[in-house]
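*Asks:* Pasting a predicted model and its sequence here:
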Amino acid sequence: MSLTELSRKVSYSKGYLSKIENGDKPPTYELARACDAALGTGGQLLGLVPRLQRGLMTFLPSQLPAEGADFVGRDRELRLMESFLADGSTVVVVSGAPGVGKTALALRWAHQVRDRFPDGSLFTNLRGYDPSNEPIEPTEVLDSFLRALNVPLDSIPTTMESRASLFRTILDRKRVLLVLDNAYSVRQVRPLLPSSPNCLVIVTSRRSLPGLVAREGARRVVLEPLPEPEAITLLRRRIGATRADSEPEAVEALAAHCAYLPLALRVASEWVGSRPRRHLTDMAQDLASARTRLDALSVEDDATTAVRSVFSWSYRALPTEAARLFRLLGLHGGAEFSVGAAAALFNSTPREVRRWLDTLSSMHLVSEVAATRFRFHDLLWLYARERAQAEESAESRKAAVGRLVSWYLRSATAANKLLAPAWHPPLVEGPCPETEPEQFTDYREALNWCELECDNLVAASRLAYDHGFAALAWKLPVTNWDYFHLRKRWAAWIDAHEVALLSTQRIGDRRAEAWVRNNLGIAYCDLRKFDQAFSHLRESFIVREQLDDDWGRAWSSYGLATTHQAAGELERATVYYENSLVFFEETDDLLGKGLCLAGLADLHRVRGEVDQALATLRRAVRLFRALEDRHAEGYAATKLGATLREAGRTQEALDYFRQSLAISRQAGDRQGEAFALDNLALVLHESGQREQAQDHWLRALRILDELGDPRVNDIRARLSTTDGVPPVGEQ
C-alpha cells in the first residue's frame, strides 16, 4: 500500500506519515489504532508503540488483596496448583460451595507465586453471586484493567471486543498474574483471558466452568470443606489454644456443626472469642440445637445449612439493639447501605446506629466498605431478611420500610434541589423518621450521593410499593428525575417510573399518574422509542386537561414538542412549543419559558431563520442566567453555537461549543458533553482540521456508546461519510 493510499485511509496527511516513516516524529497511540483498523492487523501495530509514547506510566499494577492471616491447610490443593503451573497451564479454576474458602486459597497461592510475574498483578470481583447486582460485565472489568495498565481514559475503546483485543495486545509477551474472583459463567471470564502463555489466570467460582476446561485447557481444583484436623486448627488459632485444649471434644463438635466450612468457622470463632466465660461444651450444644430453628432453611445434602446455623448462633449472641438492627437491615433493598439508611430503618440517629454497626462489623456480620457505608455478605443479607420476616411483626416491618423510603425521599429531594434548583417537583411529604436526611454542601457532593444510591433508590420504590406506601413509591422516582435526566440513567429511570405508574394507579391519583407518564415519555423520547413516548405524553396531556391542571398541561405540551421535534415533525413541534410558552409566560415560569424559547429557536435555525433563532436563544440564555442554571445555560450554548455555525460565524460558534463543553463536564452531563464534542467536530471538519474533528467525534462516540444513547449511530454516520474516514466499526 502506498503512503498516499494509507494517508487517505487513516485520515492523516502524507507529510505527517512521511515524518514518522523517516523517524522525524514518534508514532502516536491514536495513529497506531487507525493503522491497525485500516490494515486489519488486529492491534499488532498498537503493541509496537513505545509505552511512554502511548502515555503509559512506568509503574506496574499490584492489585492483590492481602491474604488472610489465619489461613490454614490446603497443602494438597496448593501442591496441585503448583503442578499445573509447572506443566505450563495458564488458567486454573478453583470451584466449590459458598463459604468453602475459594477466594482465600486463590489469594494464598497468588501471593506465593506473584514474584514469578514481574509485570504486575490484577484482581477483580466478578460479582457472580451478588443478590443485589447482576454479575459484572466483562466490558466494565476490561475498562478497569486497562486503566490499571495505565492506558489513558480517552484511549480505551468502547466495545468489549476492542477492549479485549487491546488488553491482549498490552499483555502480549508480558508476565502478569490475574485473579478473577466469584465468576458466574464462562461468558463472563473468556474476554478477560490474555493470549500470552506467560500469564497466569486464577478463577474462582461456585460453578465448575467446564467450557474453560474444554476450550481453554483450564485446570480445575474442586475445593471441599476443610479436613477435620485443619478445621480444628483454625478454631484453635482464633479462640486460643489454651481454651480450646481445655475442651477438645467441644472444639471437635463446634467444627462439625460448622460443616468444616472456613466462613462458618470464622464467624463461630468470633462469637466464641467474644464470650470468654462461656463453656465451649454449652456453646456447642447451642449450635447443635439451632437446626430446629432453621428447618425452613435446611436442604438435604446442602452444606450451607450449617452456615446458616452459625449465622443464627452469632445473631442470637448480639445485644438486643444490634440484633434488631441486623434483621431490619435485611429489609433494605440492596446489600450495600449507608449509616443514614441504617439509622432510618432503626429509627435512631446515625451516631447511635454507628455503634451497633461497629458491633455487627466486629462479628463479621457486615463489612465496612467506606467511611459511612457497609455491606452484607450475600448469605448474611438473605439470613437477615429471614430473621426480619420471622421476628418482626408485619406492622414493624412496614413501619421500618416507611421510614427508610421517606429518608431516601427527603435525601433525594435535597440532592436534586442542588442538581436543578429551578425545578419544583410535587410534594414530598411522607412518614418522617427521627433520622435527618442527608445534607449536601455542594453540587458535586449531591451528584456523588445520587450515583452511589441510584440502585438503592430504585429498590426503595419497589419496597414502598410492596409494603403499601404507594404515594412514596411514585414520589421518589419523580423527585429523583433531575438526576436520571442529567446522567441519562435510562434503565433505572424507566424501572423506577414503571413502579411509580403502578402506584399511582393503585391509589387512583391521576395527577400523580400524569407526572409519572410525562417523565416516562421523556425517557422514551431520549431513547428514540417514539411510540412509547407519544403514548405516555398524550395520556399525560389528556389527564391534565381533565384535571384543569394548566401548569402540568404546559409541561406535557413541552414534552410533546420535544418528541415531535426529535421525530422530525417540526410543524407539530412548533404548535406545542408555542402553546406551552403562552402559559409559562402567563405564570412567569422562567425555566419553562427558557426551554420553550430554546426549542423554538432550534426550529427557526432548521428553517434557515438564523437572525430570529439567535434573538430567541439570547432571550433563553438571559432567563437561564437569571435562574443561575448553568446546566440549562450550557444546553442553550450548544444551540447558539449551532446557529452561529449556520450563519458562517465560525469562531463565535467554536467559542459557544467550548463553553458548552466546559459547563457539561462541570455538571457531569455526559450527553451534553458528547453533543458539544459532536458540534465542535463539525466546525473543525469544515475548517479543514480533520484530525482534530475525528478525535472529537471519537470521544463523542465513546460517551454515547457507554450511555447506550441511540444517537451514537449519528456519530458513526458522520465518521463513515467524512471524506475518507473509515466507518467506526472498522477502526
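*Replies:* That came through, no problem.

*Asks:* make it CA atoms for all contacts and neighbour counts henceforth
*Replies:* Fine.

*Asks:* Can you give me the distance of the residue located most distally from the centre of the chain to H364?
*Replies:* Distance from the C-alpha centroid of the chain peaks at S246, with 50.7 Å (CA atoms, centre = their mean). Distance, S246 to H364, using CA to CA, to the nearest Å: 26 Å.

*Asks:* Touching, F469 and G402? I think so.
*Replies:* Yes: between F469 and G402 there is a contact under CA atoms under 8 Å: 7.0 Å.

*Asks:* So between those two, which is more surrounded?
*Replies:* Of the pair F469 and G402, G402 is the one with more neighbours under other CA atoms under 10 Å, namely 25 against 22.

*Asks:* Looks to me like the more buried one is in a helix.
*Replies:* Yes: under DSSP: H, G, I helix; E, B strand; the rest coil, G402 sits within a helix.

*Asks:* distance of it from R327?
*Replies:* 16 Å.

*Asks:* Where do the helices of the stretch 251-400 of the chain begin and end?
*Replies:* Using DSSP state H, counting those that start in this stretch, the helices of the stretch 251-400 of the chain run over 262-273, 280-289, 304-316, 320-329, 339-346, 350-362, 378-391, 394-419.

*Asks:* between the ones you listed, which gets nearest to W449?
*Replies:* W449 sits nearest to helix 394-419 of all the helices of the stretch 251-400 of the chain, at 7.6 Å, using CA to CA.

*Asks:* so the closest one versus helix 320-329, what angle?
*Replies:* Per axes from the mean of the first three to the mean of the last three CA atoms, to 10 degrees, the angle that helix 394-419 makes with helix 320-329 is 70 degrees.

*Asks:* take the one below as the second:
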Amino acid sequence: MAGVEQTMWVEVLGEVKARAGEQEITLGPPRQRAVLAILALRANQTVSRAELIDGVWGDAPPASVEGSVHTYIHGLRRALSVSDQAVLTRTGAGYQLVLGQRELDLNVVETRLAEARSLARAGKGSASADLISECLAQWRGIPLSGLPGPFAESERVRLTELRYQLVEERAELMLAAGRHRELVTELGEAVEAEPFREGLRAQLMLALYRSGRRADALAEFEAVRRLFADELGLDPGAALTELHLRMLRSESGLESPAETPPQARPQVPAQLPHEAPDFVGRATELEQLAAWCAATRASGKALVISAIDGAGGIGKTTLAVRFARMVAGSYPDGQLYLDLRGFDPNRAPLSANDALGQLLWALGSTRQRSEPDELVSMYRTVLSDKRVLILLDNAVSTEQVRDLLPGTSNSLVLVTSRNRLSGLVARDGARRLTLGLLTESEALDLLRNTVGTQRIDDDPAAAAELVRLCGYLPLALRVAAEKISGRPDTSLRELVENLHAAQDRLDNLHVDDDEMTSVRSVISWSYTSLDHELARTFRLLGLVRAPNIGAFAAASLIDRPVAETEGLLRTLSEQHLLEPESDRYGFHDLIKVYAGEMAYSEEPPEVRREAIRELMVWYLTGMRAALVRLIKDYPLPPLAIPGTTHPLPDFTTRESTWKWYEEETKNVAALIEHAGEIGEHEIAWQLTWCTYNSFYSTGLMSEWIQILTIALASTEQLADPGPKARILMFLGIGNSRIGRNEIAVEYLERGLSVARGIDNDHLRSSMLANLASTLREMKRYEEGITYAREAVELVKPESPYYQKAGSIDALCELYVESGQPEQALRYAELGLEAARACDAALLEANMMVNVAHAYRDMADMTTAMREYEAALELCVRQGDRYHEALALLGIAELRRRMDQYEDARKHAHRALDIFLELGGEESDVTLAFLASLDTGATS
C-alpha cells in the first residue's frame, strides 16, 4: 500500500519465514530457504559463496553447485524485493543480508534475554521470568524446520538447547517467586520432550511438591528411577536422589515422560531389531557409549561412530540394539539396521554397493545412480539434513563399512564386528569398544533373570560352575538357562554334571581359538533333550542357507502341515535355538553352524537332498504365483518340473503379495547357489528369473549380477537354450543399470544370438528392446533404432500387450532423443493402447512424456502442453513421482520457449524438489535449466 513502510521480519525459530509489513514472502524450495537461514543468522556480515556451499551441501556438493547458489541468491533477491529496502546485497567477497536489530526473531530473543538477566540481578525475579516468557514465545516449532545441510542441523541443535536453557532459567526464577503452580504443566511438557535433563526433572519435582501433590511426586520418582535403570543402566543423579530423600521427609516428586507414548512419525524408518528381554550388565559399556555421544555433540562435531567388536555370541548386537533403543528418540529421522553378513556361514558378506542400495531404499530413495561414487554421494546427500541412527551389524572389514558412513551429518553410526576394524578408528575417528565376557556376577544375574533367583541362589557353587562351563558367554548362558527352566524338578547340581558329560563327548570338536568351543557343548546339551520331531526340524533347518524362514516354507522343508510346523518353530524359539523375527525365524550364526553339523552327521544324503529340493521347489512355485498376482500379462517362462504340493501363503491383496515377494527374494537369492551346487540347474535359473522385479526396483545390482552369474553356469548344463538367453538378457540389464554399458552390450548380443535360434518372438523382442535401450544410453542412436524396429516388427496382433508396450516404448524414446519426433508419434498411439491394456502405468507415463517431447520438438506448443498436462494428471493419480517431475520439467521448457520465465521457473522448481527427493540424477539438469533461465531473462 502506498505510503506504508514495508519493514522486514525474518523468523528462524521454527519454519523459516519472512514478511514485508503484513505481506508473507514466498521463499522458494528448501535449499533456497537454507541459504536465507545462513544469511539471516549472520545478518549484516559478509558470507562467502564457499561458506554457503559448505553450509547447505556439506562435503558432497554437485558439480553444478556454483550455478545453484546463483539461482538461489537470485530467487531470494527477487522474493525479498517487496521490502522498501535493498536487504540482500552483493559484496566483493560474497553476500550480505541487511537486517535491523528487531527484524530477526533470534535478535529479539537475545535483546530481551539481556534485559531479563539485568532484572534478575536487580532482585526482580518475577519480572525477569515474564520477560523470558516473551523470549520463549518466539519459538514456533523446531528451529530451521525442514531445512537441509550441516549449517541448519548444527543451528537446530544450538537453538533447541538455548530454548531448554531458558525454560530452566525461567523455572528457577518462578520457583523462587512462589509461582510453582504455574509451572507444573509447562515443566511436565518440557520433561516429556527432554526426558534425560535432570535439571528440568528436579524443578518439576519441586513444583509438584509445592503444589501439594506429594503422592504424585513419590510415584513419579519411582517411575524415573526405573526409566534410568532400564534405559541407561544407571541410577538418577545426586540432585534427584537427594530431592527424593527430601520428598520422603515431605517434599517433592516427579511425573514420568516415559508413561506418555511418543508421537507417531509417519514414513520414518524404524528398523531396529527387538531388544533382548533378559539384558544384564554392560553398565560401563553403555555409559561409555553415552559419554562419547555427549562429548561429540558438545564439541560441535556432527558424526559419532562407535565400533563394537568382540567374539561371536558375546553380545555385540544385543548391546548395540540396547544402546540404540536408549537413544533412538534423539534421532527423529529414523533408525536404520543392516546385517552386513560378515560372518554368515552360508552367504558372502554384503558388498558396499548393495548395502548402500538397501540403505537408500529404506530412506525412501526410489531411483539409484549407477556408479559406486554416485551411490555414496547420493547416500550422504540424503543424510546431510537428517539425524538418523544407523546400526551396521556384523561387518567383516573397514572397507565394507567406510562408504556407509554419512558425510557431514548429525547421525549416529554403530558398527559391530568380530574384527577390530582398526582402520575405522585410525582414519574415520571411530571410538572402539571391545566387548569382553560377562563377569561372573553378570552371568549369574542373567541366569536369575531367566531361571529365577531362588533356584540360582539355593546352590551358589553349582551356579558358579554352570556359568564357568558356559564360558561366561551370553549366547551359551541363554541356551543353558532355557534348558534349566525346562527341568524344574532336577537339581542344579545334576544339570551341571550333565553339561560336564556333554562337554566330554564334544572334546574332539574343540579347536584352539574356535569361538564355537564355548557354545557347542551348551547347544548339544539342549539339542540332545529335544524329542524326535523337534530334533529333526532343528537339523533340517540347519541345511537352509536363507537368512530366515516362515512357517509355510518350513512346512515344505520338513514335510509337515503348516499348523504343526508353526508349533515346532515356536518351541525351538522358546528354547533359544531359533530367534523369532516378526512372522519368521532365524538362527544365531553359531547355532546355525551346529544345526548344519547335526544335519550332515545324522541325516542320510538322500534325505538332506530331498528336503532342500522340496524347499526350493516351494519357493519357485510361490514366486511364480506372486508374479502372476502382481503383474498382468507377465511373461513367465515354462516350468519344466512339477510344482510343490505344499500350501502357499494366501496372496489376497497386491500389497501383501508384494511384501511377501520382496522379503522372500532375500531367501531365494541365498538358495540359488545351493541349487547350482547340488545340480538342480532348472531350479537355479528359474529362481533367478523370478528375482528380477525385486532387484531392479531396489537397485541392488551387484548382488543380482552375482546370482545371475551362478544361474548362467546352470543354464550351460541344460539342453534348452531358452534359459541361457533369458539369463544373458538379465546380465545385460544389470550391467547397464550400473553403467557398464559395453559389458551389457556384450551380454545382450550373446543373448540375442542364442534367442534368434529359438521360436519365441516375445523373448527375441525383449532382448532386442533391451539392447536398443542400452545403445540409447551410449548415444548410439542409429544402431539402437535398428534393433528397436526389429523388436516392434516381431509384435503380432496376438502378442501380449506387455511385449507390445515395451518394444514400442524403446523405439519411441530413441526417435525422440535422436531428433526424429515425427517417427516417434507414428508408433506412440499403438504403444499407449498396449500399455493401458495391461495396466503398465510406468510405460504409459514414459510414452506420454515422450509424445509431449515430440510435439515440443515439432514446435506444436499447444499440443505439447496438452500432452504434458495429461501425463502430469496420470502421474499424480498413480503416485508416479519420477515421471511427474519429467512432465513438470517439460512444461518448464515449453514456458521458456514462450518467454514466460516466471512460469518456467515455477514448474522447474517443482520438478527439482521431486528429483532431489528421489535422488534423481535429473536434479543436476534441472539446476542447470534454472541457471539458464536467469541468463535468458536478463539477456
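*Replies:* Thanks, I have the structure now. All figures in this text were calculated on a predicted structure; none of them were measured in a lab.

*Asks:* can you redo the helices of the stretch 251-400 of the first structure as CSV with distance to L427 of the first structure?
*Replies:* Shown next, in CSV, are the helices of the stretch 251-400 of the first structure (distance: least, CA to CA, whole Å):
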stretch, distance to L427 of the first structure
helix 262-273, 46
helix 280-289, 51
helix 304-316, 40
helix 320-329, 28
helix 339-346, 20
helix 350-362, 26
helix 378-391, 31
helix 394-419, 10
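
*Asks:* any idea what G99 of the first structure aligns with in the second structure?
*Replies:* Taking TM-score structural alignment for the superposition, G99 of the first structure sits opposite G313 in the second structure.

*Asks:* dump the residue contacts of the residue nearest to its match when sequence neighbours are not counted.
*Replies:* Nearest non-adjacent residue to G313 of the second structure, counting by CA to CA, 6 or more residues apart in numbering: L475, 5.0 Å away. Applying CA atoms under 8 Å, 6 or more residues apart in numbering to L475 of the second structure gives the contacts G313, I314, G315, V519.

*Asks:* Can you name the two of the residues you listed that sit furthest apart?
*Replies:* G315 and V519, at 13.0 Å, using CA to CA across the contacts of L475 of the second structure.

*Asks:* quick one: which of these two has more around it?
*Replies:* Using other CA under 10 Å as the criterion, G315 of the second structure and V519 rank with V519 on top: 28 against 24.

*Asks:* SS state for the aligned partner of E652 of the first structure in the second structure?
*Replies:* Aligning on TM-score structural alignment places E652 of the first structure opposite R866 in the second structure. Following three-state DSSP, the label given to R866 of the second structure is helix.

*Asks:* Count the neighbours of R866 of the second structure for me.
*Replies:* 14.

*Asks:* ditto for V179 of the first structure
*Replies:* 23.

*Asks:* Give the buried residues for the helix or strand harbouring it.
*Replies:* Here V179 of the first structure sits within strand 177-183, counting by DSSP states H and E. For strand 177-183 of the first structure, the neighbour count (16 or more other CA atoms under 10 Å) marks L177, L178, V179, L180, D181, N182, A183 as buried.

*Asks:* Could you do stretch 409-423 of the first structure as well?
*Replies:* Using 16+ other CA under 10 Å as the test for burial, stretch 409-423 of the first structure gives 409-420, 422-423.

*Asks:* Let's have those in CSV, adding distance to T574 of the first structure.
*Replies:* Converted to CSV, those look like this (distance: CA to CA, whole Å):
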residue, distance to T574 of the first structure
L409, 36
R410, 37
S411, 38
A412, 34
T413, 33
A414, 35
A415, 34
N416, 30
K417, 30
L418, 31
L419, 29
A420, 26
A422, 24
W423, 23
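
*Asks:* Spatially, which two of those are the most separated?
*Replies:* Taking CA to CA, no two of those sit farther apart than L409 and A422, at 18.5 Å.

*Asks:* Report the contact partners of whichever residue in the second structure pairs up with I507 of the first structure.
*Replies:* Correspondence of I507 of the first structure to the second structure, assessed by TM-score structural alignment: L718. Contacts for L718 of the second structure (CA under 8 Å, 6+ apart) come out as H681, E682.

*Asks:* Check the gap between the aligned partner of A642 of the first structure in the second structure and E465 of the second structure for me.
*Replies:* Under the alignment (TM-score structural alignment), A642 of the first structure pairs with H853 of the second structure. Distance, H853 of the second structure to E465 of the second structure, using CA to CA: 79 Å.

*Asks:* repeat for S485 of the second structure
*Replies:* Distance of S485 of the second structure to E465 of the second structure, computed by CA to CA: 17 Å.

*Asks:* can you check L927 of the second structure too?
*Replies:* The value you get for L927 of the second structure to E465 of the second structure, if CA to CA is used, is 69 Å.

*Asks:* Many thanks, have a good one.
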